[in-house]
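Peer 1: the following block contains a protein sequence and its predicted model.
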Amino acid sequence: MEFIADCRTRLAFDLVANTWHPVVLWALRNGPLRHGELRTRIGGISAKVLTEAVRRLERDGLVERAAGAYQLTELGVSFLGPIEGFGRWAEEYGDRVVEAQARVS
C-alpha cells in the first residue's frame, strides 16, 4: 500500500511550502550572491529569516556556500523549472484566485 503522505511529490511540495524557499532559489538563478546581496535582491526579508531559509536549502542540497557566497547546486538549478511553472500559473490565474478570495471574505 502506498501512502500519499510519504510520496516524493510531497517532498517537492515541502520545498515550495516555505514562502521564502522559491524566492531564494529564484534570486540565485543568475549566479552566486553574498548574504547581503541576496537580502537586497529579495527585499522584505530579515537577515534571520534569510539565514534560516538558506540553511534549510543547504540541508536539502539545493544551495551551497562557496567563497562567501550562496549559489545553486545542480539540484537547485533543476528546481527552477517547477518554480517557473508556478510563476506562469500565477500570472495566468492569480487574478481569479484573488477574486475567489474576495467573494469569501
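Peer 2: Now that the structure is in, tell me what you want to look at. Note that the structure is predicted; figures quoted are calculated from it, not measured.

Peer 1: please make it C-alpha for all contacts and neighbour counts, starting now.
Peer 2: Noted.

Peer 1: count of neighbours near the residue nearest to residue 35 when sequence neighbours are not counted?
Peer 2: Once flanking residues are discounted, residue 35 sits nearest to residue 69: 6.8 Å by CA to CA, 6 or more residues apart in numbering. Residue 69 has 15 neighbours, counted by other CA atoms under 10 Å.

Peer 1: just residue 52 next, same as before
Peer 2: The number of residues packed around residue 52, counting by other CA under 10 Å, is 13.

Peer 1: let's bring in a second model and compare:
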Amino acid sequence: MVEWNPYDRNCPTRKLLDRIGDRWTVLVVGALSDGPLRFSELAARIDGVSQKMLTQTLRGLERDGLVTRTVTAAVPARVDYELTDAGRTLQDPLKALEDWAKAHMGPILESRDRFAAEVAR
C-alpha cells in the first residue's frame, strides 16, 4: 500500500492539496453544491473570477475527477458542470472552511487593523 505524504514536495498529494485549497476551487465547489450549472451561471455566481481562471479551475477539477462536463447538442451547444461523487465529498470540508472564514472575519479584520497600526508606527 502506498503511503502518501503531502509534506514531501514530490508527493502528488501536495498538488491535490494545492488544487482543493485554491480559492477558486473552494468557490466553484460551493457554487456547484446546489446542482449543475452552465459556465455563464458559474461566472455570475462567483464574483470577480475571470473567464481564464474559471476555465482553468474547471479543467483542473475535471482532470482530477471532481467535476464532470456535459455537452448537450443544441444551438448554441449547452455545457453543464456538475460535481462527481468524489467532488461531492469535498462539499462538507470546504463548506466548513467557508463557514469558519465568515465566523472569524470580524476578529481577523480587527487583528489586521491592529497590525497595520503597529507597523505604521
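Peer 2: Good, I have the coordinates. Model, not experiment: these values are computed from the prediction.

Peer 1: ok, back up a step: the aligned partner of the residue nearest to residue 35 of structure 1 in structure 2: which element?
Peer 2: Aligned counterpart of residue 69 of structure 1 in structure 2: residue 80 (TM-score structural alignment). Counting by DSSP states H and E, the element that carries residue 80 of structure 2 is strand 78-83.

Peer 1: now do the contacts for the equivalent of residue 41 of structure 1 over in structure 2.
Peer 2: Under the alignment (TM-score structural alignment), residue 41 of structure 1 pairs with residue 45 of structure 2. Applying CA atoms under 8 Å, 6 or more residues apart in numbering, we find residue 45 of structure 2 in contact with residue 31.

Peer 1: what's the spacing between residue 45 of structure 2 and residue 30 of structure 2?
Peer 2: 10 Å (CA to CA, to the nearest Å).

Peer 1: what of residue 95 of structure 2?
Peer 2: On the measure of CA to CA, residue 95 of structure 2 and residue 30 of structure 2 end up 7 Å apart.
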